[in-house]
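Enquirer: Below is the sequence, then the predicted model.
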Amino acid sequence: MEVSTDLVRGCLLYDFKVGLLAAASSRRICQAFGDSAVNERTVRRWFKKFKSGDLSLRGEPRSGRPQVLNDGVLKAAIEEDSSLTCGEFVRQFNVSNETVRIHLHRLGKTFKLSKWVPRTLLEVHKRQRVTACISLFSRHRTASLFNRVLTSDEKWVLYETPKRSRHWLSPQGAAPHTARPPMHSRKIMLCVWWTGRQVVHYELLPTGQTVTGDLYSQQLKRVQQALSQKEPALVNRKGVLFLHDNAKPHVARVVRDTIQQLGWETLCHPPYSPALAPSDYHLFHSQDNHLRGKSFTNEADLRQALTDFFASKTPEFYRKGIEQLETRWQKVLDADGDYFED
């Protein structure tokens, strides 16, 4: 919502006269007119002006030519708060919207949405991520881990995934409409296990069933049978290095006992780290692209589509997915344990 500068300044004068603090005034105005209406720094500047005895609502005197905006000053403001909008910069520096945009472009800045992460990492989580990656790096450099890794994960798969296409249109052209999927789309839970060569085993859970420790334990026994047929060397000679996340069913006592009985070794996976899970950053990403725009009327058709997708991928595809772990471990270390950009 665009709000006039005069209206905002009138509200600022009122708030100053009734004794509101700058922070409270900023919140009140943004609540009424939108988050970009004003920022606290601008409110403080106007309150300082009012306090000096100048109650006029005029901005700083300006010449007939547009005011020059210094790139260094704008860059410093961005570094202080990168979430400020163009409108907020306009009010802060008393320049035109076009001037702000030109300087932002000159600085190479683009306005991007923040990314969702599992949770805000505490220092203890960052240390856990660093410690895990150092340990994995050290072991991998002694003897490569990747030809022994078996990894797994779960994911909801939709029966219908609409695809929004892009279109070349004239400036006045209206884009075609694509209906949103239902809020509660029909879906099914996929559980998959794979190595650097192939998908070893996958299951689709019956409707209403969730992964529990007991179910997961039984699934791992079925995976062992599949491994014996598809990758006997991994079972009989090399030994399985099992990489999965820390979801509650995965760390249940019954699961730990089953992994020990199978003779597998569990690789360290730090909490809140989907970017270190090959299924999340590699397999599921490709799977989503493959299924986008497709519809399935029944489980059999969806199952066949998944089977075809897994079979269509070469061993090189699976190998690359596992080997990316090394680069991602390094990114965690470079970020001192924090999340990193892909």
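Expert: Arrived safely, thanks for sending. Numbers count the residues shown, from 1 in each chain.
Enquirer: From now on I want contacts and neighbour counts done on CA atoms only, so please keep to that.
Expert: Will do.
Enquirer: would you list every one of the helices in this structure?
Expert: 5-17, 22-33, 40-51, 71-80, 86-93, 97-106, 123-142, 213-230, 232-233, 253-262, 278, 284-291, 299-312, 315-334 (DSSP state H).
Enquirer: tell me the most buried of those helices?
Expert: Greatest average neighbour count among these goes to helix 278 (a mean of 25), per mean count of other CA atoms under 10 Å.
Enquirer: What is that one packed up against?
Expert: Counting contacts by 3 or more CA pairs under 8 Å, 6 or more residues apart in numbering; DSSP states H and E, helix 278 packs against helix 315-334.
Enquirer: Run through who's touching the helix it packs on.
Expert: Around helix 315-334, the neighbours that count as contacts under CA atoms under 8 Å, 6 or more residues apart in numbering are 129-130, 133-134, 137, 146, 149, 194-198, 275-276, 278, 282-283, 338-340.
Enquirer: swap in stretch 244-257?
Expert: Outside of stretch 244-257, the residues within contact range by CA under 8 Å, 6+ apart are 151-153, 211-214, 216-217, 266-267, 269-271, 277.
Enquirer: how long is that stretch from one end to the other?
Expert: 15 Å (CA to CA, to the nearest Å).
Enquirer: ok, the residue lying closest to Phe284 once chain neighbours are set aside - contacts?
Expert: Residue nearest to Phe284 in three dimensions, not counting chain neighbours: Lys155, with 8.0 Å by CA to CA, 6 or more residues apart in numbering. Applying CA under 8 Å, 6+ apart to Lys155 gives the contacts 189-191, 284.
Enquirer: Give me the subset of these lying in strands.
Expert: 189-191 (DSSP state E).
Enquirer: In CSV: those residues, plus distance to Val255 and neighbour count.
Expert: Shown next, in CSV, are the ones in strands among the contacts of Lys155 (distance: CA to CA, whole Å; neighbours: other CA atoms under 10 Å):
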residue, distance to Val255, neighbour count
Met189, 19, 19
Leu190, 19, 17
Cys191, 15, 18
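Enquirer: I'd like those laid out as a markdown table, including distance to Ser114.
Expert: As requested, the ones in strands among the contacts of Lys155 are exported to a markdown table (distance: CA to CA, whole Å):
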| residue | distance to Ser114 |
| --- | --- |
| Met189 | 28 |
| Leu190 | 28 |
| Cys191 | 29 |
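Enquirer: of these, closest to Gln261?
Expert: Cys191 (21.2 Å; CA to CA).
Enquirer: Now do that closest one against Val157, distance only.
Expert: Relative to Val157, Cys191 is positioned 10 Å away (CA to CA).
Enquirer: likewise Ala247?
Expert: 19 Å.
Enquirer: this is the other structure I want to compare:
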Amino acid sequence: MVGASIANFTEIRGYIKGRAVLGKSATEIFKDVVDIYGKGWMSYRTVCRWAKKFASGRVSIENDTKTGRKVSISTKLAEARIQELLLEDARYTVRELAKLTGVSSSTVHFILKKQLKVRKITARWIPHLLTVEQKRSRVQCARKILKMAQKIEKNNFPDLVMGDETWIYFENYEPHRKISNKVWATKAAKRPCIAKRTMSVRKMLYAIFFTARGLAIQVPVPKGRGITGKFYRDVVLKKLDKYFGKIQPKSGMRHIKLLHDNAPVHKAAIVTDFLSGKHVTVLQHPPYSPDLSRCDFFLFPRLKKILAGRKYSKRPSVGSAIYQCLISIPTKDYIRAFQMWLKRLKI
């Protein structure tokens, strides 16, 4: 209805313009407007005003753009004060800023949106804020790895292997991302409920390693056990040694470059002794830097996305499903994961 009113007013002004150009008087034009459009659409004074404008040479039939209220000196002072307060603490609310500056909440809102052009966003949650020393360690690790980057990347990362541990559920019914829980609903509809996983839900711990060629090994941890230094050396790393023994029989695991995180199991003396005895180069992983782990940012999310919606009743079935999922990932995606890792190191 509002749109129709605006259209009629524009149409009437167009009619007034045409009649005014022909030299018709405002009285004649008003009479014609009433005859054509009916009473109440436009007053006699308004017709006179528009007729005078068009007779004076006005071309546009649209209303003039309103400039709005001029910014007063007090508003400018409030703007400067608000800017100072936000530099001190960007978490102030509109009400708090209004109280501190002595202006109304609407004025504060106007200054924030129109003058300062700022918006309020929620801070991103991260597990840890790195200390200066940890940041320095991250930079040093990145520089060391990037020095050998050209040799590593030259032949599509032939000697680089990454690995970590992850939990795999028997029933993968929960969406893999929180945004997947959103649904379209009316105002009267009830919010849907999703059960949170509990410790009693059946799951298996897997150690998975991959190279640029694809999946290297997947090792299930026996039921009721965790990964210890002895298990990691005697089962996981020895299986990885057999894998490289088949891939490159002459050198085997010798001189490969291994990247795993700083878990205590990975740093155990028996593990480091085994790797040094095999002449494996362990790439340093900076503390609290999960973004540099391609397992957490490529392999595991990809695996759990594929497994979403599937249910298994036996442990061998889970292992078979993991294997099928990981070998289905194209080789180019594994190579790209390593390329993205190097790119992340440069940031």
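Expert: Yep, that arrived. Keep in mind that what you see is a predicted model, and the values were worked out from it rather than measured.
Enquirer: and Ala247 and Val157 of structure 1? which has more neighbours close in?
Expert: Val157 (20 against 14; other CA atoms under 10 Å).
Enquirer: Am I right that that one is in contact with Leu190?
Expert: Yes. Contact criterion CA atoms under 8 Å: Val157 of structure 1 and Leu190 qualify, at 6.6 Å.
Enquirer: Tell me the buried residues within the contacts of stretch 244-257 of structure 1.
Expert: 151-153, 211, 213, 216-217, 266-267, 269-271, 277 (16 or more other CA atoms under 10 Å).
Enquirer: which one of the residues you listed is nearest Gln92 of structure 1?
Expert: Looking across these and measuring by CA to CA, the closest to Gln92 of structure 1 is Pro271, at 41.2 Å.
Enquirer: residue in structure 2 matching the closest one?
Expert: Taking TM-score structural alignment for the superposition, Pro271 of structure 1 sits opposite Pro287 in structure 2.
Enquirer: Contacts only, for that match.
Expert: 134, 137-138, 262.
Enquirer: Read off where stretch 258-272 of structure 2 ends up in structure 1.
Expert: The aligned range for stretch 258-272 of structure 2 is 242-256, by TM-score structural alignment.
Enquirer: Of the helices of structure 1, which is nearest Met183 of structure 1?
Expert: Using CA to CA, the helices of structure 1 put helix 284-291 closest to Met183 of structure 1, at 18.1 Å.
Enquirer: from the contacts of Lys155 of structure 1, which is closest to Leu262 of structure 1?
Expert: Nearest to Leu262 of structure 1 among those: Cys191, at 19.0 Å, using CA to CA.
Enquirer: from memory that closest one sits against Val199, does it?
Expert: No. Using CA under 8 Å, Cys191 of structure 1 makes no contact with Val199, being 11.1 Å away.
Enquirer: what is in contact with the two at once?
Expert: With CA under 8 Å, 6+ apart, Cys191 of structure 1 and Val199 have no common neighbours.
Enquirer: Tell me who's in contact with the spatially most central residue of structure 2.
Expert: When CA atoms, centre = their mean is applied to structure 2, the residue found nearest the centroid is Arg124 (9.7 Å). With contact set as CA under 8 Å, 6+ apart, Arg124 of structure 2 has no partners.
Enquirer: re earlier: just the buried residues out of the contacts of helix 315-334 of structure 1, in ChimeraX syntax.
Expert: Buried subset of these, written as a ChimeraX selection, criterion 16+ other CA under 10 Å:
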select :129,130,133,134,137,146,149,194,195,196,197,198,275,276,278,282,283,338,339
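Enquirer: Quick check: the aligned residue for Glu40 of structure 1 in structure 2?
Expert: Checking with TM-score structural alignment, Glu40 of structure 1 has no match.
Enquirer: What separation do you get for Glu40 of structure 1 and Ala23 of structure 1?
Expert: Distance of Glu40 of structure 1 to Ala23 of structure 1, computed by CA to CA: 6 Å.
Enquirer: Then Lys115 of structure 1?
Expert: Counting by CA to CA, the gap from Lys115 of structure 1 to Ala23 of structure 1 is 27 Å.
Enquirer: which residues sit in contact with Ala321 of structure 2?
Expert: Contacts were defined as CA under 8 Å, 6+ apart; by that measure Ala321 of structure 2 touches Leu307.
Enquirer: mind putting the buried ones among the contacts of stretch 244-257 of structure 1 in TSV, distance to Asp15 of structure 1 included?
Expert: Below are these laid out as TSV (distance: CA to CA, whole Å):
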residue	distance to Asp15 of structure 1
Thr151	59
Ser152	57
Asp153	54
Val211	55
Gly213	58
Tyr216	60
Ser217	63
Thr266	61
Leu267	59
His269	52
Pro270	49
Pro271	46
Ala277	51
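Enquirer: Now, those that are in strands?
Expert: Going by DSSP E, the strands hold 151-153, 266 from these.
Enquirer: give me the number of residues near Ile73 of structure 2?
Expert: Once other CA under 10 Å is used to define contacts, Ile73 of structure 2 is seen to have 9 neighbours.
Enquirer: Over to Pro176 of structure 1?
Expert: 9.
Enquirer: and Tyr120 of structure 1, what pairs with it in structure 2?
Expert: Small correction: residue 120 of structure 1 is Thr, not Tyr. In structure 2, Thr120 of structure 1 lands on Leu129 (TM-score structural alignment).
Enquirer: now swap in Phe317 of structure 1 and tell me
Expert: Checking TM-score structural alignment: Phe317 of structure 1 goes with Asp333.
Enquirer: Next, find the distance separating Thr331 of structure 2 from Phe300 of structure 2.
Expert: 16 Å.
Enquirer: and if you look at Val236 of structure 2?
Expert: 18 Å.
Enquirer: One more: Thr10 of structure 2?
Expert: For Thr10 of structure 2 relative to Phe300 of structure 2 (CA to CA), the value is 61 Å.
Enquirer: Repeat that for His260 of structure 2.
Expert: 14 Å.
Enquirer: Which position in structure 2 pairs with Arg9 of structure 1?
Expert: Counting by TM-score structural alignment, Arg9 of structure 1 has no partner.
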